[in-house]
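# pasting the sequence and the predicted coordinates here, then a few questions.
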Amino acid sequence: MLDGSERMGQENFRYAREFVENVANRLTLARKDDDERNARVALLQYGDENQHQVGFKLTNNFTVISDGLGRMRYLDSTSNAGSGIIYAVNNIVTNRGERLARRNAELSFVFITDGVTSSKNLEEGISAMRRAEGVPTVIAMGNDVDKEILSKLSLGDQSAIFRGQDFTRLNKASFFERFVRWIC
C-alpha cells in the first residue's frame, strides 16, 4: 500500500518504488501459485477516495513485479488510506467475495506513507482489513506525521510502525534489514 499523495513528492515516490523492488527481490517468492510456504506480493498506490493504481496484483513472478513498478506513475493526489484498504480487500485480496490470497497465508498490509492521510473511510478500511485477517505494518517517513492515524493503521501495535527521517533511509542497510526481518 503506497501513498500517492502530493505530500509524498515524485522523488520520495521513486525511493519507495525502489524499496518495494528491493524487498520483492529479497523475499523468497513462491515457486507457483499453490506454494504454501513462500511469498506472493501485490502493490496498490492509493490516493483520493476513488483514485487508486494497481502496480501488480498478487504475484510470485519477479518480472511482473519489476514491470509493474516500471509502469507505475506517481498519482500526486490526496491521501485516503481507508478507501485504499477497501479497494485492496475487494480487488486484490478477494474477487467477488472469493479469497485470492492463499488460505492460511498471513496477509500482510504494508503501508508506505509520509505519515498523513485522511481519516475519511479509515474506520471502514480498518474493519475491512481486520475481516480479511490482515496484519499491518506501517512505514512512515518524515517528522510531520499524524501519530494517531499511524496507531490506527497499525491496529495499536507500536512495534509495527517503522519510522525514518526521510525516504532516502528506506534502502539504507540498517532500515532495510530491520524491516525484512520483521516482515519475514
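That came through, no problem.

# can we go C-alpha only for contacts and neighbour counts from here?
Fine.

# Lys57 and Lys152, how far apart?
25 Å (CA to CA, to the nearest Å).

# those two - which one has more neighbours?
Between Lys57 and Lys152, Lys57 has the larger neighbour count (other CA atoms under 10 Å), namely 19 against 16.

# got another, please set it beside the one above:
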Amino acid sequence: MFTGIVEALAEVIKVETEGTNKTFTLKAEIAREFKIDQSISHNGVCLTVVETNNDTYKVTAIEETLIKTNLDPVKEGDKLNLERCMPASGRFDGHIVQGHVDQTAVCINKENRDGSWLFDFQYDPTLGNITVEKGSICINGVSLTVFNSASDTFRVAIIPYTYSFTNFHNLEVGDRVNLEFDILGKYIKRILGGYQ
C-alpha cells in the first residue's frame, strides 16, 4: 500500500522488450536501499524489483500493465515518480493508494498561475470510474485533490514543490497519465450500484 507521496524521481536508462513484457532499468539515489522482491510505485504502478546494483535496479511490466498504463511508451531518459510501500508505523500524508492503475487520462490544459499550476484531465467515463469534488485521486503516483469534477474531466492544482519534485514539470497538454481513483469511493459506488 502507498500514500501518493513521491519520494524521488527515477531516470529510465534502458528498456528491454522480452516477449510481451518490458523490463526497465532505472537509476535513482534511493535505489541503494531497494531489495529484490520489494514493491515500488512507478508513476502509480506497483512493480516488483527483480535486480539491484548500487543506484540502479530493474523492474518488469507485463502486457496487461503496459496496455492499461502509460508505461508502454516510456523511453530512455524519461523520469518516473517513485514511492516505496508505506511502513506499518508510517503516517498517511496522502491517501490510500494501492498501486493499481484504473485507467489513463489525457492532459487537456496546463495553466501557470504565477507560481502554481492548474492541470485539467479528461478520461473515459464508460469504464465506470468517478471523481468527487474535493475528493482524492492519484495521478502518476501523486496524491492530489480534485476540483471542477465532471463526468469525464477534473482539475488539480500543483504547488511549486510538487511541480519541481515530481514529473509534473515535464507534463504537457496531450500527455497521458495514470489514474487510480479513490478506493473508498470505488467501494461505495459498487455497494450503491449493486454487484453484477
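Now that the structure is in, tell me what you want to look at. Since the structure is predicted, the reported quantities are computational estimates derived from the model, not experimental observations.

# need the TM-score between these chains.
Laid over one another, the chains give 0.28 as their TM-score (TM-score structural alignment, normalised by the length of the first structure), with 93 aligned residues with a CA RMSD of 5.5 Å.

# after the host helix or strand of Leu69 of the first structure comes which helix or strand?
In this assignment (DSSP states H and E), Leu69 of the first structure forms part of helix 62-71. Using DSSP H and E, the next helix or strand after helix 62-71 of the first structure towards the C-terminus is helix 81-88.

# from the contact counts, what lies against that following helix?
Applying 3 or more CA pairs under 8 Å, 6 or more residues apart in numbering; DSSP states H and E, we find helix 81-88 of the first structure packed against strand 41-46, helix 122-131.

# surely Leu82 of the second structure is in a strand?
Yes - counting by DSSP: H, G, I helix; E, B strand; the rest coil, Leu82 of the second structure is found in a strand.

# and it, how far is that from His42 of the second structure?
From Leu82 of the second structure to His42 of the second structure the distance is 5 Å (CA to CA).

# higher neighbour count, these two?
Leu82 (26 against 23).

# my read: that one touches Val45, true?
No - with contact defined as CA atoms under 8 Å, Leu82 of the second structure does not count as touching Val45 (9.3 Å).

# what about Val177 of the second structure, helix or strand, and which?
Assigned by DSSP H and E, Val177 of the second structure falls within strand 176-181.

# which SSE is immediately downstream of that strand?
Counting by DSSP H and E, what follows strand 176-181 of the second structure is helix 183-193.

# for that following helix, buried residues please.
Gly185 (16 or more other CA atoms under 10 Å).

# can you give me the strands in the first structure?
2-3, 41-46, 52-59, 94-95, 98-99, 107-113, 134-141, 161-164 (DSSP state E).

# the longest helix anywhere in the first structure packs against which elements?
The residue-count maximum for a helix in the first structure (DSSP state H) belongs to helix 10-26. Other helices and strands packing on helix 10-26 of the first structure, by 3+ CA pairs under 8 Å, 6+ apart, are helix 62-71.

# what are the contacting residues of the helix it packs on?
Residues from elsewhere that reach helix 62-71 of the first structure (CA atoms under 8 Å, 6 or more residues apart in numbering): Arg17, Glu21, Ala24, Asn25, Gly55, Phe56, Thr59.

# can I get the buried part of those as one PyMOL selection?
Buried members of the contacts of helix 62-71 of the first structure, defined by 16+ other CA under 10 Å, are picked up in PyMOL with:
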select buried, resi 17+21+24+55+56+59
